[in-house]
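A.B. asks: got a structure for you, letters missing:
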């Protein structure tokens, strides 16, 4: 992504409209919204306004709804929901800044999406993955153990430096969404392998925690490739990605009796309802407890 990822440069959009869009996108950046969110919203607005030359103040609900209906024909509900969210956020900004005098986006336009349960590894799958991981290099094995025992997002892991990690205390200082800092924990096994991996490194504390073969920080795509390769090695019938590791961490912690607030803090969730979705998952321990009680 470019350094100024929050800027719209689409010359097909009228300059006056483009200036308002950029003012809005800059407000998201100043509010520490995630880079991916800002880029997504920018692309949504660029796609819409590159085909709708009407000034912002002249757009009506009917104009936008007609465009959404045509756009939605071959799109998934979640994609449509993202577009409605982007429009709603943008026009709320325009309303607050007096660029429009009434809200043109309607809440009823949002598709009703059933919340799917997070995909995680069951006990047998987790055991197979850990056994397969023993065949990996020190870097890859320590990375996998860190993902499973910290619950971090792959972008958070990619941004870690050696000085962010305290091996003896088994903690790491992570910069999460909105550049919020939190402290996460990782397992003793992870600490041992990670220590062994760092022992063959240069010792420069400013280096990325995980390096690629060129000696530069391991990017999110590289982390994704390592997890998917491991999933195949373990014979999983479904994809193993970094988010599966994160979900497995959460469900394992819940099954062990960890408090939802603690899990939320580890995952970097600001809304406890985001974490409570894991309570809907029938883990191995929960199923066993039910069978012992009910037969």
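C.D. replies: Looks like it came in fine. This is a predicted model, so every value here is computed, not measured. Numbering: from 1, shown residues only.

A.B. asks: all contacts plus neighbour counts: C-alpha atoms, from now on.
C.D. replies: Fine.

A.B. asks: residue boundaries of the strands in this structure?
C.D. replies: In the chain, the strands defined using DSSP state E lie at 165-166, 171-175, 181-185.

A.B. asks: which other helices and strands contact the first one?
C.D. replies: If I follow you right, that is strand 165-166. Counting contacts by 3 or more Cα pairs under 8 Å, 6 or more residues apart in numbering; DSSP states H and E, strand 165-166 is packed against strand 171-175.

A.B. asks: Adding mean neighbour count as columns, could you present the strands of the chain in a markdown table?
C.D. replies: Shown next, in a markdown table, are those (neighbours: other Cα atoms under 10 Å):
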| stretch | mean neighbour count |
| --- | --- |
| strand 165-166 | 16 |
| strand 171-175 | 19 |
| strand 181-185 | 16 |
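
A.B. asks: Okay, one more to line up with it:
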């Protein structure tokens, strides 16, 4: 079996298993690089030493975190190939990821958040900014969110996170005001919560990033601001106001804490109560 054929079958299986479109898109890019390096060789002819040579070449241009991502894909592909009986031995079994130092998340101060708020100049910008900050959602979770997943009575939304898992997130009154104002002004019938300004259709991740960058440029903040900083700022805001760490992890959709302790599952009612109390 050729590498390209293995990838096609692997992708089909992982799609059935519920891998997110974002993960499959990233893995497709990695598969293309792997196939090109090995000129689409037969799967069972690839050795551990050859894979290490590929990674050694990759390490010349990739940071440790990016190299680790490449290794995770490679190990997943060859483990699947071995389990499915396409190869007698897994050549990636003993390959280890590089150690990556833990970085302190970059967050925005309350002053910077207020400057960003003032720099929003349309209901759409205000709604997007407030929703991302007050829910702590990942940008991919906001992109896939539909209007029908909003519970206005509860000021909450059901979003689909990593691993295709659903969770309930909450937003504050300020966000509710701007979100309703934005949606009331729209004339399209697209189901997406956020759509493009011209020829309305579901907003892409790239467009959302551009809008946040546009807002930050107007605000004049001397920082390279990106959407994930709003998520970090959300978590920091809750932590600074006394929210328990396990509640924050639950709201963010993390399975376990950074200190590797077991993730504390909380009921939706407790998470909602803690959100109302601390945000």
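C.D. replies: That came through fine. Every value quoted in this text rests on a predicted model; they were computed, and no experiment measured them.

A.B. asks: TM-score for the pair, please.
C.D. replies: Once the chains are overlaid, their TM-score stands at 0.83 when taken by TM-score structural alignment, normalised by the length of structure 2; 259 aligned residues with a Cα RMSD of 2.3 Å.

A.B. asks: Same list, the strands of structure 1, but as CSV with distance to residue 122 of structure 1 please.
C.D. replies: Formatted as CSV, the entries for the strands of structure 1 read as follows, by distance: least, Cα to Cα, whole Å:
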stretch, distance to residue 122 of structure 1
strand 165-166, 29
strand 171-175, 26
strand 181-185, 22
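
A.B. asks: Of all those, which one comes closest to residue 73 of structure 1?
C.D. replies: Ranking the strands of structure 1 by proximity to residue 73 of structure 1 (Cα to Cα) places strand 171-175 first, at 38.4 Å.

A.B. asks: what stretch of structure 2 lies opposite the closest one in the alignment?
C.D. replies: Residues 156-160 of structure 2 are where strand 171-175 of structure 1 lands when matched by TM-score structural alignment.

A.B. asks: Report the mean distance between that stretch and its aligned residues in structure 1.
C.D. replies: Mean deviation of stretch 156-160 of structure 2 from its aligned counterpart in structure 1 after superposition (mean Cα distance after the TM-score superposition for structure 1): 1.3 Å.

A.B. asks: Tell me the gap between that stretch and the middle of its chain.
C.D. replies: Distance, stretch centre to chain centre, for stretch 156-160 of structure 2: 14 Å (Cα atoms, centre = their mean, to the nearest Å).

A.B. asks: try stretch 268-279 of structure 2
C.D. replies: In this view, stretch 268-279 of structure 2 has its centroid 23 Å away from the chain centroid, taken as Cα atoms, centre = their mean.

A.B. asks: cool, stretch 174-185 of structure 1 as well?
C.D. replies: Between the mean C-alpha position of stretch 174-185 of structure 1 and that of its chain there is a distance of 12 Å (Cα atoms, centre = their mean).

A.B. asks: Residues touching it, excluding its own?
C.D. replies: 31-34, 149-150, 156-157, 159-160, 164, 170-173, 265-266, 268 (Cα atoms under 8 Å, 6 or more residues apart in numbering).

A.B. asks: thinking again about what came up before, out of the strands of structure 1, which is closest to residue 192 of structure 1?
C.D. replies: Using Cα to Cα, the strands of structure 1 put strand 165-166 closest to residue 192 of structure 1, at 12.0 Å.

A.B. asks: Drop anything exposed from the contacts of stretch 174-185 of structure 1.
C.D. replies: Buried residues within these, defined by neighbour count using 16 or more other Cα atoms under 10 Å: 33, 149-150, 157, 159-160, 164, 170-173, 265-266, 268.

A.B. asks: Minimum distance to residue 285 of structure 1: which of the strands of structure 1 has it?
C.D. replies: Closest approach to residue 285 of structure 1 among the strands of structure 1 (Cα to Cα): strand 181-185, 22.8 Å.

A.B. asks: Superposed on structure 2, what's the mean shift for that closest one?
C.D. replies: Using mean Cα distance after the TM-score superposition for structure 1, the mean distance for strand 181-185 of structure 1 is 1.1 Å.

A.B. asks: And the helices in structure 1?
C.D. replies: Taking DSSP state H as the criterion, structure 1 contains helices spanning 15-30, 35-49, 61-72, 77-96, 123-133, 138-150, 154-158, 188-198, 220-233, 242-255, 260-267, 272-276, 284-294.

A.B. asks: Around residue 276 of structure 1, how many other residues sit close by?
C.D. replies: Residue 276 of structure 1: 15 surrounding residues under other Cα atoms under 10 Å.

A.B. asks: next one: residue 192 of structure 2
C.D. replies: A count of nearby residues for residue 192 of structure 2, using other Cα under 10 Å, gives 19.
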